[in-house]
Structure formats: structure tokens, C-alpha cells
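> structure here, sequence nowhere to be found:
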């Protein structure tokens, strides 16, 4: 295992004061912030596992400054490549052309510092934070579905000619350490005694022992790992959970693209669906502990999953009709759109099957792996928390082992509703 990675010449870890000095040297950023640097303020708002993030505000506006550390922010002994910020910037710039209006703009990039300066999303909050608080986002499913359809279709062979697609695959192939980390923490780590695994103990001890002895689950996870390692269907976010969206009631933006790679489309769709299922399953725990009525939230989440998929598939099919330039369906062979749409529908059935499995794998790793989610962690009573986690764990196990039981989102939602009774 690689434990050290090259650090750019001149790299240094920035603090709230030193990040201001860096931004002051960029005339485009000074124009955004306005006034003199002495009138600016910076505060660290890092809340993810990976990086440091500063919000910088001036008389005229604000920016978000994100620095990749030579380690994982919450585990300093775990060395990690600063180069991940390069892939994030490349992905954001590419996604700005694929899915305009659904990602923050890159305002500046300082490779030597591993620093990306991004459009400040305000008054947006992290989607997971809103879901834990019991908020409803009426436009989320449609707008996230649009992001998936535009990003996944336009990054694929359906839209790109061979030379362009292969060049993009090569551009993101160097993000291999993050790919290997995903393989380990999603498809391998939860199924054995990995050092950093944790779970609600002793309540889930028997469940964890059962999972580690479950040959069918381990074989299913291994097959999903093979799909993740070998499929290069589109440019994917690579970690598209509910912490990877900033939202208001009217706007949805995808953030945190450092895990970007060319991979299976179902991985992004499945990651989001799996995390929405975790949010849905957790609501009863929050309701009981806080004495709140969460039925409007659970009703909305129940509808959000099929709506998300319907919006994604409709957008994908529409793009297939309007932007068929990749050479997959050459005009010499296809003069009408109906056969193309039929082929795309069959392809989307395959993406859905992948998404179900990847969703289940993502759910499992968030319950018994190394990185958990506030959806459950914010439930303070361990017995109450474990009860909700056990429901999610059993549904997720079925989703990876028995994917054919869930041929469409309505069936999946029906099964989720049944296990929560």
C-alpha cells in the first residue's frame, strides 16, 4: 500500500489568514470579493472527511476556497494524494459543459497549493443536513435527475466520439488511488474485520458477524466491485451521496468531485438512491427521539426515489434523440429514432440493475464500515439508532444479493416501506 504521495513544490497548509493572502494575489478574485483585502474575512467550515474549506467574504461577494491536504482531514495518519483536487477541478469544468447550472463554477485554481476557489453557494446547505433536520426540498428529485441525465449521457459513448471519450478516460485514469480506496471501503472492508470499521455495538454485533459469514453477500459485493473496476460508461462523480449536494428549496448543485472517474453509470445513481433510502429509514428514529411528526418528510422521500429515476430516464432518452453524435447509432444505420429509444431503454434497464446493487453496497458501508452518516449518527439513543440501521442493513443485503427482486423503483420503494413497518 502506498503511504506517501508527492506534494507540489511550494505546498503549505493554509489557515484562515494565509488563504486571504493567496486570494489577494488574483485580480479576478479581488473583483468578486470587492474592496481591499483588509476588509475580507475567512472562516473555516470544513465538515467533510477529506479537505479543508474556507468561506471568504468581502464587501461585494464571497467565494469558497477548498484545499486538499496530504492526508484525510479527519484521519491525519491516513496519507492521501493532493492531486485529487486536480481531478475535482477537471471534473467540475467538464460538468459545467455537460450539466450547466448544476455545479459550482471554478473561479481559480492554484495547483501548487492544492487549492480550488469556487463559486459560493448561498443560502444553500448540505442536503444531508437538511434531511436530518426534517426539511423537504420539492425540486430535489427533478433537479438531481436532470444532473444525472445530462452528466451521464453527455459523458458517454452515446454523445462523445471515440477520440474525445478515450481522451477523457485517459484524463481521469490517474485518479487511481481514490478508485482503489472506493473499492476497499465499499466492496471489501465492510465484509471482514477491517481496522477502521465500526458499528453501533453491542446492538449490531450479531448482524456484523452474520454479514462477515455471508458468502452470498460477499460474492455479490465482489461482482459489484468488478463492474466498478471495469466499466467505463461515463464520467461519474464517484461519491454522489446526500452530502455531495448543496440545496435550497429551489436549487440543487452537485459538489465534491475529487472522486471523479470513468465508471458505471449506475454507481452515481445508486449512491444517491441508497443515501435517500438511508434518510428515509432514519426519519422514524428522529421523529421518536425529537417528538416530531416526520410523516410529511417520509411521504416526500418515498416519492422522491421513483421521481428521481423517472426524471433521469426521461432526460436520458430525450438527449438520446437530440444529441446522438457519438457514433453508437450512426445515421447510415438508423434513420428513425424509435429503434434508438428502444435500445436506450434496454440500456437503462441495465443501469437500474447496477444502481440497485450499488445502492445496497453504499448503504452497508455506511452502517458497518469506516465512514458513517449523520442520518443515523444524529439519533442519540443507541437502541433506537441500531433498530433503524438494522432495517437498512437487511434491505441493503437483499439489494445486492437479490437485485432481480427490484425491477423498477416502485418495487424497491414498496419493499422499503414493507421493511419499515
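Happy to help now that I have it. Since the structure is predicted, the reported quantities are computational estimates derived from the model, not experimental observations.
> contacts, neighbours, all on C-alpha from now
Will do.
> who's in contact with the spatially most central residue of the chain?
Residue closest to the average C-alpha location in the chain (CA atoms, centre = their mean): residue 240, at 1.1 Å. Residue 240 makes contact with 254, 268, 269, 271, 272, according to CA atoms under 8 Å, 6 or more residues apart in numbering.
> please report how far residue 152 lies from residue 160.
Computed with CA to CA, to the nearest Å, the distance linking residue 152 and residue 160 is 11 Å.
> which parts of the stretch 51-200 of the chain are helices?
Using DSSP state H, counting those that start in this stretch, the helices of the stretch 51-200 of the chain run over 84-98, 127-132, 140-154, 162-173, 176-182.
> put this next to the first one:
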């Protein structure tokens, strides 16, 4: 993948997009009416891309175009257009292994314009907004746990043909620019006085300085940065948080996998759980009624538990029934040593994965509170003092998860720790 801008590339806008789409949409995708009858709205509120909703007389779609720079930072932060290629391909692979029940459908991709069109989720709302509003969703934990199990197992050496797995590693190895952003923003910059850091100052100044001088925690962060850079376990979403999930009362869809690459499974799981925990600590900033606040927090801790339990249960089921995958081969376990040995191997696997998940959750919390890209859960709390109080509790938990993850063997003990903070 080249970092250069193709000769035919130009950023589109609400006026130019309809005519472009008229010549690009697949013949079986009819929006209805002529391009001049379509309604186009630019709705991108993320850090990187242009996002349009295109409404025809019969059908509505979403169109996403990469810019040759980071949108949130401006043209001074140049970035390759190839991220559109990775997002398109990750969405297709996720749909193949997890199904369109959990991933939106993609209609076409144009490499020269760094653009693709996908299903419009008309009734869905970004999960983060709903959690801030105190909404609950009964099937959320089950859906996310299932998504994680299916995508991580089926793109790993546990469940994938070895040659195909290595080809997948090669395909996504060139997504190095977005990996570098992750390496910097999550694993490096929160741990020193980096220019892009953006914390709640002066309320957290003392807390941030403590982080920068915490050798024990920083050493763990550096160890996990190395794991992130070197462990190609499975195809990751790469940026799985409550802003990358859209929900209704009955449905969950995972979106925005442009940071996708082959990496350690615990990174995706930990990122999502870390965001649930930040939502937990932010609740006093959004809910003044103590009983309602506790109820909302209990729901969020329940989601952590259900997500992990469903992930482990379905991942184990896939493992028990697998027909391919060179890791823990069936010849040795299903047909040789037997069920007892397989369960012992799985127990060891999930014990390590849970520890790594907790560390990654803590790193995500530190990053969102100290680093460049914060979360609305905290940032939109009006009172800086109250915001700082909520964030300080989250930082306390983050440190414990990073430094002492091995002391917590199940979600119940993590929930107790969160409550104690």
C-alpha cells in the first residue's frame, strides 16, 4: 500500500457526492430517483474521516471517505488513504465469520478515491451516546461477546488454516500507520509529557504527574506495547469501544474497524471493557439521583461480566468443534489426550487472556483520560471538578488493573475493585 495520494483522488462533499455515486453504485443497488433528488448529509464526528448519509427516494446508504490527514488534527498530521482499504476488508472478513447480524453490509470500494459505501443503520444509535443517557440494552453483552468470540477465534491459528492465517498476517501487516497511532496514543504518550496529551487541567495535574513517575506501571505498559507490536494472534477490530458500536433495543452492529490488524486478542476485549468501566465511573457526572446512578453502574458492571462470559463460552464451543487450525491440533487433544487435557489447555489459555485483557482495559482508561483522544463520557461532564473526581477514580482502577492484573481471576473480583474505587 502506497502513502501517496492517487492522481484521481479528491475529497467529496454533499454537492459532488451524488454525481460520483451515480457512476459507481452496483447495478443491483438502487437508491431511487436521480442524483439531484438525493439528500446528502455529512455526519462524520470521528477523528479521521468524512462520513455521509445519502438518502434516495427508495434507499439510504452511508458513504465513508478517507482524508490524506487526521481530520481531528488537520493537514499537519498526514495519514495514508489506505485505511479505507483496511476498513473495507475487515468489515468483509468480520461479516464472513460473525455474520451480518453483527456487522453492516458493504456495497462497494473505490481504491483511488479511498471511499466505500455501506448499509445505513436507520434505527441504530451510537452506544456511547446511549450509555451516557443512562439507557440499557438487554442483549448488548451477549452480542459483543459473540462478536469477539467469532472474529477472534476464526481468524486465529486455533480456528484457521495455517497458510490462510499467514496470508492474513501479510495482508494487514502494511496497516502500519494506524498501528503506529495506536502504539503512540495508547502505549507511549500517556506516560510522559507528550505534546498531544490533553487531560482535565488543572484538576488532574498532580494525578498525571504521578502516572509519569510510576515506574512499575510504565514498565508493564512498555511490555504490553511490545506484545501489541509482535503478537499476531488474530484479526482485531483495533478500535473497539462504545463509539464503534451502534444499537437498538434488539440489535447490535459493530462499525469502524479501520484500525484492523493482526494482533493480540486481549487488545480488542480490553479496549471494550475499559470503555464500559469508564462509563461506570462517569455516571455520577450524568446522574444526580444516587439510586439511579447505582442502578446504571450495576448494569455496566453486568455488561462487563456478560461480555466476558459469553465470549469464553462461545470461543470454547468453537474450539471444541473445530475442524482446522494448527494450534492445539485435534489429533492431539480431541483424538489423543482427550477431554481432560483439552480443558486444562483451555483453562490456561483463558487465564492468560483474562490477565492480558485487564491490563489492556487499564491502558485504554489511562489513554482516554490523559492522552489525545478523550471520551465524551468524561469530557462532556460540565463541572471540571466533578469530571476530575470521576476520572481520578478511573485512574485508580486503571493502575490496579495494569500493575496487579494477575491478582484478579474473574469479573466478580474486578467489579468489587471498581466499586471500592
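Nice, I can see it. Treat the numbers as computed from the prediction; the structure is a model and nothing was measured.
> picking up where we left off before, and the helices of the stretch 51-200 of the first structure, which is most packed in?
helix 140-154 (a mean of 24; mean count of other CA atoms under 10 Å).
> elements contacting it?
Applying 3 or more CA pairs under 8 Å, 6 or more residues apart in numbering; DSSP states H and E, one finds that helix 140-154 of the first structure contacts helix 84-98, strand 234-236, strand 252-254, helix 265-290, helix 295-322.
> tell me, how many residues neighbour the residue nearest to residue 161 of the first structure when sequence neighbours are not counted?
Using CA to CA, 6 or more residues apart in numbering and skipping residues adjacent in sequence, the residue nearest residue 161 of the first structure is residue 326, 4.4 Å away. By other CA atoms under 10 Å, the residues close to residue 326 of the first structure number 19.
> that's a strand at residue 326 of the first structure, yeah?
No - Residue 326 of the first structure: not assigned to a strand; according to DSSP: H, G, I helix; E, B strand; the rest coil it is coil.
> report the contact partners of the counterpart of it in the second structure.
Counting by TM-score structural alignment, residue 326 of the first structure corresponds to residue 325 in the second structure. By CA under 8 Å, 6+ apart, the contact set of residue 325 of the second structure is 156, 157, 158, 159, 160, 161, 162.
> so residue 15 of the second structure: helix, strand or coil?
Of the three states, residue 15 of the second structure takes coil according to three-state DSSP.
> can you check which part of the second structure stretch 51-63 of the first structure sits on?
Counting by TM-score structural alignment, stretch 51-63 of the first structure falls onto residues 49-61 of the second structure.
> show me how far that stretch is from its chain's centre.
24 Å (CA atoms, centre = their mean, to the nearest Å).
> what of stretch 61-68 of the second structure?
Stretch 61-68 of the second structure sits 19 Å away from the centroid of its parent chain (CA atoms, centre = their mean).
> which one of the contacts of residue 325 of the second structure sits closest to residue 220 of the second structure?
The shortest approach to residue 220 of the second structure among these belongs to residue 156, at 25.0 Å (CA to CA).
> that closest one and residue 235 touch, don't they?
Yes - Residue 156 of the second structure is in contact with residue 235 according to CA atoms under 8 Å; the separation is 7.3 Å.
> which non-adjacent residue is nearest residue 385 of the second structure?
Leaving out its chain neighbours, the residue that sits closest to residue 385 of the second structure by CA to CA, 6+ apart is residue 203, at 6.5 Å.
> and the gap between the one you found and residue 388 of the second structure?
6 Å.
> ok, residue 16 of the second structure next?
Distance from residue 16 of the second structure to residue 388 of the second structure, counting by CA to CA: 44 Å.
> between the two, tell me which one has more neighbours.
Taking neighbours as other CA under 10 Å, residue 16 of the second structure and residue 388 compare with residue 388 leading, 25 against 12.
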